[in-house]
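In: just a sequence and a predicted model for now, questions to come.
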Amino acid sequence: MTPASLPSAFDPYCGAPPVPGELLAAWNGDPVLAAALFLAATAGFWLLRGVGEGGARLWHAGAMLALVAAFLSPLCALSSALFSARVVHHLLLIAVAAPMLALAFPKRRPGGTALLSLLVAVHLAAVWFWHAPQPYEAALSGDVTYWTMELTLLVSGVLLWRELTAPAAPVGRVLMAHLTLIVQMGLLGALITFATEPLYAPHFLTTVPYGLSALDDQQLAGLIMWVPAILPYLLAALLALDGVIRDGFGQKGQAV
């Protein structure tokens, strides 16, 4: 902890909450994590050698950059101070890195309605559970619980996105899954936004240097989860629907 850091009753993995003046220097210097990300990036590029025209490698590179932003950049430290930054951090995992990894390492065939429904349920359970006040507090109180939170969000997200982006996946099933995700993410965001009192104890004392009360920060986090968080799912649903429409027109053109 640097002298300017804010005192906290919690011990988050990303370190003591920084004040604004020290934020830009608050990069995560954990050598184990940096080495793990480097090995993951190297292994991914090795597995993708000679694949297609490089699209998969670009998706993999984008995913690794998102993980670096989430875990090594000052965003990690900022998420110790602001719950809204924590929500952005989690969105980088489940709505940016996860779909990019799914596109880099796609599933070759869909697994069926039951598997997709199960993955939607598991992923949403992880999102709801880790954004409830008590589990969230536990995650910021010890590294084991913190990494359990991060890995369950990321891994469940990757598995779900691989199923959603599998070739020949029935569009109706995919659209219903996206609709469920949009509704549930929006509901969670609304509940956080309209709460009348601060819910997340790790941020009761850490938001003021950023010009926010704990409740202001919480409402901002809810709005981020309510609106920006649903955009990747909405975009993916529209792209799936567009593919069906284009295929339909193509078949009509061939028939003519």
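Out: Received, thanks.
In: going forward, measure contacts and count neighbours with C-alpha atoms only.
Out: Noted.
In: same for the helix or strand encompassing Leu65, what does it pack against?
Out: Using DSSP states H and E, the element containing Leu65 is helix 55-71. With contacts defined as 3 or more CA pairs under 8 Å, 6 or more residues apart in numbering; DSSP states H and E, the secondary structure elements packing on helix 55-71 are helix 31-47, helix 74-81, helix 98-104.
In: neighbouring contacts of the helix or strand following the shortest one?
Out: Scanning the chain past helix 98-104 towards its C-terminal end, the next helix or strand to appear is helix 113-130 (assignment: DSSP H and E). With contact meaning CA atoms under 8 Å, 6 or more residues apart in numbering, helix 113-130 is reached by 135-136, 149, 152-153, 156-157, 159-160, 163-164, 173, 177, 181, 184, 188.
In: name the helices or strands packed onto the next helix or strand after helix 113-130?
Out: Once the chain leaves helix 113-130, the next helix or strand it forms, by DSSP H and E, is helix 133-139. In this structure, helix 133-139 packs against helix 143-164, with contacts taken as 3+ CA pairs under 8 Å, 6+ apart.
In: ok, and here's another one to check against it:
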Amino acid sequence: MDTLALVSLSMHMVQHLILILIVPPLIILSIPPEIGSLLLRNGGVRAIAQTIFTPVAVFIIYNAIFVGWHVPGNYDLAIRDQEVHALEHVTFVLSAILSWWPVYSQQPEIPRSTPGMLMLFLFFMSLPPTVIGALLTFAGYVIYPSYEAVARPWGMTAQADQELAGLIMWLPGGLIYFGVLTVIFFRWFNRPGDDSAV
């Protein structure tokens, strides 16, 4: 996948969706609560974690990283330099773990947010990929010059590849956020008074 991602923006977007929307929830759900409790036993660590793992804080942290890496200069640097590319992916995964924590937390010390807060949070989380996806789709010019100079699979032009990348970020990315939001809504709607999320 990494080889394709270096020559195809659309394949790179598929890779990013996997790293941001699929891997982090699986990591969170795989952490035994006992291990988390052990790590959070220290009062100072717990206080910092309780401050960071809030919807507002993780929204700011995650989207600063997400949007920052999609600035053309940063993105092209990640394509040209494998160490920077690895850093991009590590920061995507770590910040995405933060962003999914309020939704999927199993830690009593840092519980899931309330359904109302989560629905609002997920709606706002869907906006940055929607805006960037729409920009990639409708820009009318190639935003990332690194992709102009490479031979792409399937004979696609750099412009067509970028438009497909934008649609991948915009539609499947947005659908995942709205899918989780919908599940939370119906669970909340069917259990009035229950403060649990997904």
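Out: Received the coordinates, thanks. These figures come from a predicted structure and were not determined experimentally.
In: quick revisit: turn the helices and strands packed on helix 55-71 of structure 1 into CSV, including distance to Pro202 of structure 1.
Out: As requested, the helices and strands packed on helix 55-71 of structure 1 are exported to CSV (distance: least, CA to CA, whole Å):
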stretch, distance to Pro202 of structure 1
helix 31-47, 23
helix 74-81, 8
helix 98-104, 27
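In: what would those look like in TSV with distance to Gln254 of structure 1 and mean neighbour count?
Out: Rendered in TSV, the data for the helices and strands packed on helix 55-71 of structure 1 read as follows (distance: least, CA to CA, whole Å; neighbours: other CA atoms under 10 Å):
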stretch	distance to Gln254 of structure 1	mean neighbour count
helix 31-47	39	13
helix 74-81	52	26
helix 98-104	30	25
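In: with Ala149 of structure 2 as the reference, measure out to the aligned residue in structure 2 for Val122 of structure 1.
Out: Counting by TM-score structural alignment, Val122 of structure 1 corresponds to Ile61 in structure 2. Going from Ile61 of structure 2 to Ala149 of structure 2 by CA to CA, to the nearest Å gives 33 Å.
In: more crowded one of these two?
Out: Neighbours of Ile61 of structure 2 and Ala149, each counted by other CA atoms under 10 Å, are more numerous for Ile61; the result is 15 against 9.
In: in structure 2, which residues correspond to the helix holding Leu65 of structure 1?
Out: Per TM-score structural alignment, helix 55-71 of structure 1 has no counterpart in structure 2.
In: quick one: buried residues of that helix?
Out: Burial within helix 55-71 of structure 1, assessed by neighbour count using 16 or more other CA atoms under 10 Å, is assigned to 56-57, 59-71.
In: quick one: contacts of it?
Out: Residues from elsewhere that reach helix 55-71 of structure 1 (CA under 8 Å, 6+ apart): 14, 28, 37, 41, 44-45, 48, 75-76, 89-90, 92-93, 96-98, 100-101, 103-105.
In: same question, stretch 167-184 of structure 2
Out: Contacts of stretch 167-184 of structure 2 with the rest of the structure, by CA under 8 Å, 6+ apart, involve 10, 13-14, 17, 21, 115, 118-119, 122-123, 125-127, 129-134, 137, 197-198.
In: which part of structure 1 matches that stretch?
Out: Under TM-score structural alignment, the match for stretch 167-184 of structure 2 in structure 1 covers residues 223-240.
In: now do that stretch: distance to the chain's middle.
Out: Averaging C-alpha positions (CA atoms, centre = their mean, to the nearest Å) puts stretch 223-240 of structure 1 12 Å from its chain's average.
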